[in-house]
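> Need a 3D model of the following:
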Amino acid sequence: MKISRVFAAAFIVVGLASASSCKDSGSWLAKIDGETLSIEEFNGLYYAQHRSVYHLPDNKIDELAADPEQVARNPFLDKQEFLEQVIRQRLVAKKASAEGFRKEKDLQALIETTTDSLVSTYYISEKYKKEIEPTQKEVDDGIVALNNNPRLDPQIKMLPIEKKELLVKQQLMQQKFQMKAREVVENLRDEGKVQKNSELLKKEISKAKDKK
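Below you'll find the predicted structure:
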């Protein structure tokens, strides 16, 4: 299914479902428990999510979304399915907030660690984008290595060259991202930005063992 058709289908479905409550259906994509989701906000969520997964520009994400094989691997490339996921999450999140769950200490801890992870990933991906981007020679060499792999899955071996190129590029970007992340962390450590109270940590570990 073409990405434009997916987009249109999502817009039409939501528009029909709420036509009786809004005359200007083109000004919003969905209304979720009284809150409006605009097309601009939706696209921002959609592309930010997939850029973080594939490390590709928006036009390349659109190409993935137009490929049935890619959508089969990741259903959320389908904008209609992605919209449904946003709706599900927001409905439950709003219910949880209304019942006071956002104040729970465990949830606050999870939000903090998840935020740190997302921010650090985004920072390295954006700040070192040019260094992480594979060169054409690296991609070409990767395709040669892929084709020469005796254990290569026959289905992958039969892929057209453009799909092999995308596969190799994603693998290389992931490898280069991990290398850059380690480099950044080590540089920050060398700058003396980390101090650990090892004795306190040992006591905490010992206390946990004593509880068993």
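> For the rest of this, base every contact and every neighbour count on C-alpha atoms.
Noted.
> Doesn't Thr36 belong to a helix?
No - secondary structure of Thr36 (DSSP: H, G, I helix; E, B strand; the rest coil): strand, not part of a helix.
> can I assume it is in contact with Ala30?
Yes - the criterion here is CA atoms under 8 Å, and Thr36 meets it with Ala30 at 5.9 Å.
> Neighbour count: the two, which is higher?
Ala30 (25 against 13; other CA atoms under 10 Å).
> who's in contact with Ile156?
Ile156 is in contact with Lys164, counting by CA atoms under 8 Å, 6 or more residues apart in numbering.
> And it, which helix or strand is it part of?
Following DSSP states H and E, one finds Ile156 within helix 154-157.
> Following the chain past that helix, name the next helix or strand.
Counting by DSSP H and E, the next helix or strand C-terminal to helix 154-157 is helix 161-190.
> want to put them side by side, so please do this one too:
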Amino acid sequence: MTTDSWFLSDPVSPGQEQVVKHICARVAGPLIGPEVRVASLPLGGVQVWLESPRNRWRYYHRMARELRLAGWHTETGPDRLLLLGWSSVCLSHRARMLSAALTGRLAHFDKTAFMAVMIATRLRHAGFPVEELPAEVEARCGDALCWPARLADLDGLERRSSLEPLRLRLAQVAGLEAKVARRCGEHLALASRVARMVAGGAVPARSRAAGPRAGLTERMVCVSVPNMALSAGTAL
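Down below sits the predicted model:
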């Protein structure tokens, strides 16, 4: 075991197999997704493989990239993908990507408004049902933002570790995810309002949550972290 993951140290979180399968199936797409198979490893971790051998290597690397962005350490073999636990390096990368999203694409509401106008206008000209327009525009704008789906992937998964440095990383990620979830919710609400305007205001605003849940709270993780100064080897 390396200091970068808790493989063989922590038990697999409940529901982790299904979360991993969902992420891999989403990345593989509707044609390959049903062929994704997931199972626990005897000593901890998860293995992923595809039933079909066609382009298997390419899909494994796509899946590994998305799983690493979620914070897991992965190893790609010739016939399967191994997920071996939370990685400090990968969690740090996720934190950087979340921060970049907040100061980048999610900071520009004008882009979402313009996209919503263009999508709604094309759909109206194509005869799309006007009552379904806001939900469809919102969904397409959410796909373009990427993060709503990524946050939803981990929604409800208990993310924990017995290693203090990883708990701190998970807490840092939780705080950033909550901010990104709120910002995404604001973008999607804007897209829905724009779509209703394009529809002539005939569609009432539908009741929706404030945005995708992060599935983890910063306070929940930090409460289990000892209140002491970090050594130089575990500092964030």
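> Could you report the TM-score for this superposition?
Overlay of the two chains. TM-score (TM-score structural alignment, normalised by the length of structure 1): 0.29; 90 aligned residues with a CA RMSD of 4.9 Å.
> Can you tell me the element Leu64 of structure 1 falls in?
helix 58-65.
> same question, Gln172 of structure 2
According to DSSP H and E, Gln172 of structure 2 maps onto helix 164-198.
> mind listing the strands for structure 2?
Read by DSSP state E, structure 2 holds these strands, from start to end of the chain: 36-40, 46-50, 72-76, 81-86.
> and of those, who's closest to Cys24 of structure 2?
Minimum separation from Cys24 of structure 2 across the strands of structure 2 (CA to CA) falls at strand 36-40, 7.1 Å.
> Please name every helix or strand in contact with that closest one.
helix 16-28, strand 46-50 (3 or more CA pairs under 8 Å, 6 or more residues apart in numbering; DSSP states H and E).
> Contacts for it, please.
Contact partners of strand 36-40 of structure 2, identified using CA under 8 Å, 6+ apart, comprise 17-18, 20-21, 24-25, 46-51.
> which of the residues in it are buried?
Going by neighbour count (16 or more other CA atoms under 10 Å), the buried part of strand 36-40 of structure 2 is 36-38.
> got JSON lines for these, with distance to Ala101 of structure 2 too?
Below are these laid out as JSON lines (distance: CA to CA, whole Å):
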{"residue": "Val36", "distance to Ala101 of structure 2": "29"}
{"residue": "Arg37", "distance to Ala101 of structure 2": "31"}
{"residue": "Val38", "distance to Ala101 of structure 2": "30"}
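> tell me which of those residues is nearest to Met118 of structure 2?
Val36 (35.2 Å).
> For the closest one, give its distance to Leu50 of structure 2.
Per CA to CA, to the nearest Å, Val36 of structure 2 is found 5 Å from Leu50 of structure 2.
> and the helix holding Leu64 of structure 1 with helix 161-190, angle?
Calculated by axes from the mean of the first three to the mean of the last three CA atoms, to 10 degrees, helix 58-65 of structure 1 forms an angle of 130 degrees with helix 161-190.
> Off-centre distance for the next helix or strand after helix 58-65 of structure 1?
Remark: after helix 58-65 of structure 1, the chain's next helix or strand is helix 68-73, criterion DSSP H and E. With CA atoms, centre = their mean, to the nearest Å as the basis, helix 68-73 of structure 1 stands 16 Å off its chain's centre.
> ok, now stretch 39-46 of structure 1?
The chain centroid and the centroid of stretch 39-46 of structure 1 are separated by 14 Å under CA atoms, centre = their mean.
> In that stretch, which residues are buried?
So for stretch 39-46 of structure 1, counting by 16+ other CA under 10 Å, buried means 39, 42, 46.
> Tell me the one of the residues you listed nearest Ala208 of structure 1?
Tyr46 (42.2 Å).
> From Gln80 of structure 1, how far out is the closest one?
Distance from Tyr46 of structure 1 to Gln80 of structure 1, by CA to CA: 11 Å.
> roughly how far apart are Glu112 of structure 1 and Gln85 of structure 1?
In terms of CA to CA, Glu112 of structure 1 sits 22 Å off from Gln85 of structure 1.
> likewise Val139 of structure 1?
34 Å.
> neighbour count winner among the two?
Using other CA under 10 Å, the more surrounded residue of Val139 of structure 1 and Gln85 is Val139, with 20 against 13.
> How about the contacts made by the more buried one?
Residues near Val139 of structure 1 by CA under 8 Å, 6+ apart: 165, 168-169, 172.
> Which secondary structure state is assigned to it?
Going by three-state DSSP: Val139 of structure 1 is helix.
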